[in-house]
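1. when you get a sec, could you give me coordinates for this:
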Amino acid sequence: MIIYEKAPAKLNLSLDVISKREDGYHNVEMVMTTIDLSDRVAIHELDENRIEISLESRYVPSDERNLAYKAARLFKEVYNIAKGVHIDIEKSIPVSAGLGGGSADAAAVLRGLNRLWSLHIPVQELAEVGARIGSDVPFCVFGHTGVATGRGEIVNRLPAPPSCWVVLAKPDIGVSSGTIFEQINLEKLIHPETGRVIDALHENDYPKLCHSIGNALEEVTCSAYPEVKRIKNKMAQSGAEGVLMSGSGPTVYGLVKHESKAQRIYNSMKGFCKEVYYVRLIG
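-> Predicted structure coming up:
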């Protein structure tokens, strides 16, 4: 039997860093939603008690460094499963892009193994297991739209955002979240209006959402990688109605209400940036 799981990318509609924790992580407040850009994860059982990862990407390891591998290993440890699994990952989400591709894969493995072995573990419990792998994994276990607090492990559902298109532009660089968080000066951060973003979702107010999105890490990343700022400016000049960097970057996205305009912006950005996508919000 083969279990298939979709692993959608996430976007940050708001990302705020509140404080530094004693464990070295940061307390955050993040409003996230999913988009129609997904990896595809296929899982089947092996005769031997081992974990195998197969994928075609020169940028993603297929050993114990892979978050999907870590998810499978942790799942087997927590639930005392002495069986092997083969995990095949078909990558579509850009790597080190601020779109949570690795976290989405790990979350898909947790959900998939739960189905493969018919354990009926509640989603909340899977998210708690996922928190031990990475800060974005709990949200990716739930999917849809939500606000994550703590270091990302506390997730509360929110209404889906208004229907619109998203144009994504990723420069040809990879950004390490850890490196960006190390450079944070909490006293100088520009905090986003997360409350207004949440209100916009509850009110299904697209203009309000576009004017409220914000990311406290944006200036930190743009200082280290000026091309991110250039892409953001170009996206805004092209006519996107709300423009923001997702996660720790470097991907910049633009919210666009109508497909014809999204297509024009996509074409405009293609001449400016190598990796460009246009997709729907599905959160």
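2. contacts and neighbour counts: CA atoms only from here.
-> Noted.
3. quick one: the strands in the stretch 151-283 of the chain?
-> Applying DSSP state E, counting those that start in this stretch to the stretch 151-283 of the chain gives strands spanning 154-157, 165-170, 214-215, 242-245, 252-256, 275-280.
4. columns mean neighbour count and distance to residue 91 on top of those, output as TSV?
-> Output for those, formatted as TSV (neighbours: other Cα atoms under 10 Å; distance: least, Cα to Cα, whole Å):
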stretch	mean neighbour count	distance to residue 91
strand 154-157	18	26
strand 165-170	25	16
strand 214-215	26	26
strand 242-245	28	21
strand 252-256	26	19
strand 275-280	18	14
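5. here is a second sequence; please produce its structure as well for comparison:
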Amino acid sequence: MIKFPNAKINLGLNIVSKRPDGYHNLETIFYPIGIKDALEVVPSQTGGDKLHISGIEVDGPTENNLVMKALRLIKRQYMIPDLDIYLHKQIPFGAGLGGGSADAAVMLLLLNELFTLRIPEETLITMASGIGADCAFFIKNKPVFARGIGNEFEETDLSLKGYHCVLVKPDIHVSTPEAYSLVKSAQPEVPLKEVIRRPIEEWQGLLVNDFEVSVFAKYPQIGKIKEQLIHEGAVYASMSGSGSSVFGIFKELPEWLPAFDNCYVWKGAL
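-> Model (predicted):
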């Protein structure tokens, strides 16, 4: 069986307070986009569970991959055979796009379907939350308003259908712990829920990502990409998550874009 985990972008990201446990409370809109990995599961040919990765190179041993963590989570409760897992990476990592979380969540969904485990959706969400803060989003995989550490969801009717996205990922890795260590928590001047009710043309400057101030200061190239996308006609542009990818939302996809040196560029409909 094969499935295609997709990425997400953050529409606004407010770090509203620091928690006693050291984590931060945040508010954001998670919005799915069309750049996808491919995840296939077949019976093991040699015994034991093995993860085979192609496409974008992934650092670290395969046993630490979130896909394998999802598999082990299922195997602790259900009897399923040994598997060969094939993961083709297309979603850049270290980009604020949730690629690893998407892969893990879709692994839970795939195993539930393939082996007819009949795990309820709410249980899958709980399981996914134990893997990663934003992992649970990919179980439902539709726009949500998220709060807490990114694991408490409220449905939203926000739709960007008819718009297009240009995503630019420079060859820069932004450490998530470092990004959180530099960010300052504060209540937003205009509540996120109020901003997204306005026309998208009014979002810029109101729908903000609090990580941008510190990340752009350390990595000016990322800030320049945002400026370029706005210059090319994006009605809204922002960094996603804690970086380093930047997206621009366009009414029409530009026929020509400036050269983004040492960058991965994706264009698609929303």
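6. re the thing from before, for residue 183 of structure 1, find the nearest of the strands of the stretch 151-283 of structure 1.
-> Of all the strands of the stretch 151-283 of structure 1, strand 214-215 sits nearest to residue 183 of structure 1, with 15.0 Å by Cα to Cα.
7. before we move on, the earlier item: pipe the strands of the stretch 151-283 of structure 1 into JSON lines and attach distance to residue 36 of structure 1 per row.
-> Formatted as JSON lines, the strands of the stretch 151-283 of structure 1 follow (distance: least, Cα to Cα, whole Å):
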{"stretch": "strand 154-157", "distance to residue 36 of structure 1": "19"}
{"stretch": "strand 165-170", "distance to residue 36 of structure 1": "9"}
{"stretch": "strand 214-215", "distance to residue 36 of structure 1": "21"}
{"stretch": "strand 242-245", "distance to residue 36 of structure 1": "17"}
{"stretch": "strand 252-256", "distance to residue 36 of structure 1": "13"}
{"stretch": "strand 275-280", "distance to residue 36 of structure 1": "5"}
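8. out of the ones you listed, the one nearest residue 201 of structure 1 is which?
-> strand 154-157 (11.0 Å).
9. with structure 2 overlaid, how far apart is the closest one on average?
-> Once fitted to structure 2, strand 154-157 of structure 1 is off its aligned match by 1.8 Å on average (mean Cα distance after the TM-score superposition for structure 1).
10. what range in structure 2 matches that strand?
-> Strand 154-157 of structure 1 lines up with residues 152-155 of structure 2 when matched by TM-score structural alignment.
11. can you tell me which residue sits nearest the middle of structure 1?
-> The structure's structure 1 has its C-alpha centroid closest to residue 100; by Cα atoms, centre = their mean the separation is 2.8 Å.
12. and it, what pairs with it in structure 2?
-> So, by TM-score structural alignment, residue 100 of structure 1 is matched to residue 98.
13. show me where structure 2 has its helices.
-> With DSSP state H as the criterion, structure 2 has helices at 66-75, 99-114, 121-129, 137-140, 176-182, 192-195, 212-218, 220-231.
14. any chance of the ones you listed in JSON lines, with mean neighbour count and distance to residue 2 of structure 2 too?
-> Below are the helices of structure 2 laid out as JSON lines (neighbours: other Cα under 10 Å; distance: least, Cα to Cα, whole Å):
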{"stretch": "helix 66-75", "mean neighbour count": "19", "distance to residue 2 of structure 2": "14"}
{"stretch": "helix 99-114", "mean neighbour count": "23", "distance to residue 2 of structure 2": "8"}
{"stretch": "helix 121-129", "mean neighbour count": "17", "distance to residue 2 of structure 2": "19"}
{"stretch": "helix 137-140", "mean neighbour count": "22", "distance to residue 2 of structure 2": "16"}
{"stretch": "helix 176-182", "mean neighbour count": "13", "distance to residue 2 of structure 2": "30"}
{"stretch": "helix 192-195", "mean neighbour count": "16", "distance to residue 2 of structure 2": "36"}
{"stretch": "helix 212-218", "mean neighbour count": "17", "distance to residue 2 of structure 2": "36"}
{"stretch": "helix 220-231", "mean neighbour count": "18", "distance to residue 2 of structure 2": "34"}
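15. gap between the residue nearest to residue 2 of structure 1 when sequence neighbours are not counted and residue 260 of structure 1?
-> Spatial nearest neighbour of residue 2 of structure 1, chain neighbours left out: residue 44 (4.8 Å); criterion: Cα to Cα, 6 or more residues apart in numbering. Distance of residue 44 of structure 1 to residue 260 of structure 1, computed by Cα to Cα, to the nearest Å: 41 Å.
16. what of residue 76 of structure 1?
-> For residue 76 of structure 1, the distance to residue 260 of structure 1 - Cα to Cα - is 47 Å.
17. do residue 277 of structure 1 as well
-> 14 Å.
18. same thing with residue 39 of structure 1?
-> According to Cα to Cα, residue 39 of structure 1 and residue 260 of structure 1 sit 26 Å apart.
19. those two: who's more crowded?
-> Shown here are residue 39 of structure 1 and residue 260; by other Cα atoms under 10 Å, residue 39 has more neighbours (21 against 11).
20. stretch 150-169 of structure 2 spans what distance, first to last residue?
-> Stretch 150-169 of structure 2 has an end-to-end distance of 22 Å (Cα to Cα).
21. over to stretch 14-28 of structure 1?
-> Termini of stretch 14-28 of structure 1 sit 10 Å apart (Cα to Cα).
22. for that stretch, which positions count as buried?
-> By 16 or more other Cα atoms under 10 Å, the buried positions in stretch 14-28 of structure 1 come out as 14-18, 26-28.
23. for residue 215 of structure 1, give its distance to residue 61 of structure 1.
-> In terms of Cα to Cα, residue 215 of structure 1 sits 29 Å off from residue 61 of structure 1.
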